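>>> the sequence and its predicted three-dimensional model are supplied below.
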Amino acid sequence: MAHLTFYEKPGCGGNARQRALLEAAGHRLTVRNLLAWPWTAPALLAFLAPLPVAQWFNRASPRIKSGELDPGQLDRDTALALLLADPLLIRRPLLQMGEERRVGFDPAAIDQWIGLEGALDKDLGEGCPKGQETRPCPPPQE
């Protein structure tokens, strides 16, 4: 099975379910805190560059849900600066196996990439399982 580096927001229920699914499929994970990782522009772009800028962002971020930021209106350099300054904006999880990198958790795409042992009937996509009216995930503990 695969050995992946899994960048997550600690305390995020969605990331916890995604990790559990990967581990249940036999994959080994090195889990890293996406919010505390010392990101550089080249390191983050290694994940994001293949995608359109609007897909770099976590749509559940309070700054996006409130309308403060519209990822569809941002150029590449502005978007990258925002993500480096506020990692909560980064779409997650970020996954890496060797030199191959992925952004977000599309179960069908992950299954084709490394296999998920027939667990695709579970709703473990990248969206937050909480409704719009509930409190956000707790902040990560230092």
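Perfect, I can see it now. Residues are numbered from 1 along each chain as shown.
>>> could you use CA atoms for every contact and neighbour count after this?
Fine.
>>> once you drop chain neighbours, what's closest to the residue nearest in space to the middle of the chain?
Geometric centre of the chain, nearest residue: Arg92, 0.8 Å, by Cα atoms, centre = their mean. Closest residue to Arg92 apart from its sequence neighbours, by Cα to Cα, 6 or more residues apart in numbering: Gly104 at 4.8 Å.
>>> just Glu117 next, same as before
Using Cα to Cα, 6+ apart, the nearest residue to Glu117 is Ala25, at 5.3 Å.
>>> tell me the SS of Leu51?
Of the three states, Leu51 takes coil under DSSP: H, G, I helix; E, B strand; the rest coil.
>>> just give me the neighbour total for it.
12 (other Cα atoms under 10 Å).
>>> then this one, side by side with the first:
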Amino acid sequence: MANIVFFEKPGCINGEKQKKILSDADNKLDCINILQHAWTADKLLPFVIGKSPSTMINHTAPAVKNGQIKPTELSFDEAISLMIADPILIKRPLIIVDNLHIQGFDDSRLSPYQGSWNSSQDDVMTCPNLHTLSCDDQKTIK
């Protein structure tokens, strides 16, 4: 059992599935609303250092889906600034566990905390509303 800090967008369908996988593996979750957290570069960098803007930005965010923001055209510093200003742009979840800072549920470092979950059996990373409303366009369930 591990203590996991799970930065989420409350009510996100995949976030709920991801939390259940981690909880079912006997981990204790401390869930934090990623949209209300006071982000700074120092807080965000451990999750994204070494990544390209395209891999660290949430592609279902409204500004990305409507073409206002093009992750492939951003510098690393521009992406960080945008994500701090508008946390909906941060690819989720962000997870802190055993001194690891992990972005995304598909990071292999999460395997020891995912129990018997098998990614080939249940896709918990692709937004189920990708071709209609994005997860970020849905009303937040409280």
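Everything's here; your move. All figures in this text were calculated on a predicted structure; none of them were measured in a lab.
>>> so which residues of structure 1 form strands?
Taking DSSP state E as the criterion, structure 1 contains strands spanning 3-8, 28-33, 94-97, 100-103.
>>> distance to Gln141 of structure 1 and mean neighbour count added to those, as TSV?
Output for the strands of structure 1, formatted as TSV (distance: least, Cα to Cα, whole Å; neighbours: other Cα atoms under 10 Å):
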stretch	distance to Gln141 of structure 1	mean neighbour count
strand 3-8	13	21
strand 28-33	10	15
strand 94-97	20	19
strand 100-103	24	17
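>>> quote the end-to-end distance of stretch 86-102 of structure 1.
End-to-end distance of stretch 86-102 of structure 1 (Cα to Cα, to the nearest Å): 20 Å.
>>> got a list of what Glu126 of structure 1 touches?
By Cα atoms under 8 Å, 6 or more residues apart in numbering, Glu126 of structure 1 lies in contact with Gly14, Asn15, Arg92, Pro93, Gly104, Phe105, Asp106.
>>> next, the buried residues of the longest helix along structure 2.
In terms of residue count, the longest helix belonging to structure 2 (DSSP state H) is helix 13-24. Within helix 13-24 of structure 2, the residues that qualify as buried are Ile13, Asn14, Gly15, Gln18, Lys19, Ile21, Leu22, Ser23, counting by 16 or more other Cα atoms under 10 Å.
>>> also stretch 61-76 of structure 1?
Neighbour counts using 16+ other Cα under 10 Å place Ser61, Leu69, Pro71 of stretch 61-76 of structure 1 among the buried residues.
>>> let me know the closest of these to Tyr7 of structure 1.
Checking those against Tyr7 of structure 1 with Cα to Cα, the nearest one is Ser61 at 16.3 Å.
>>> alright, calling it a day.
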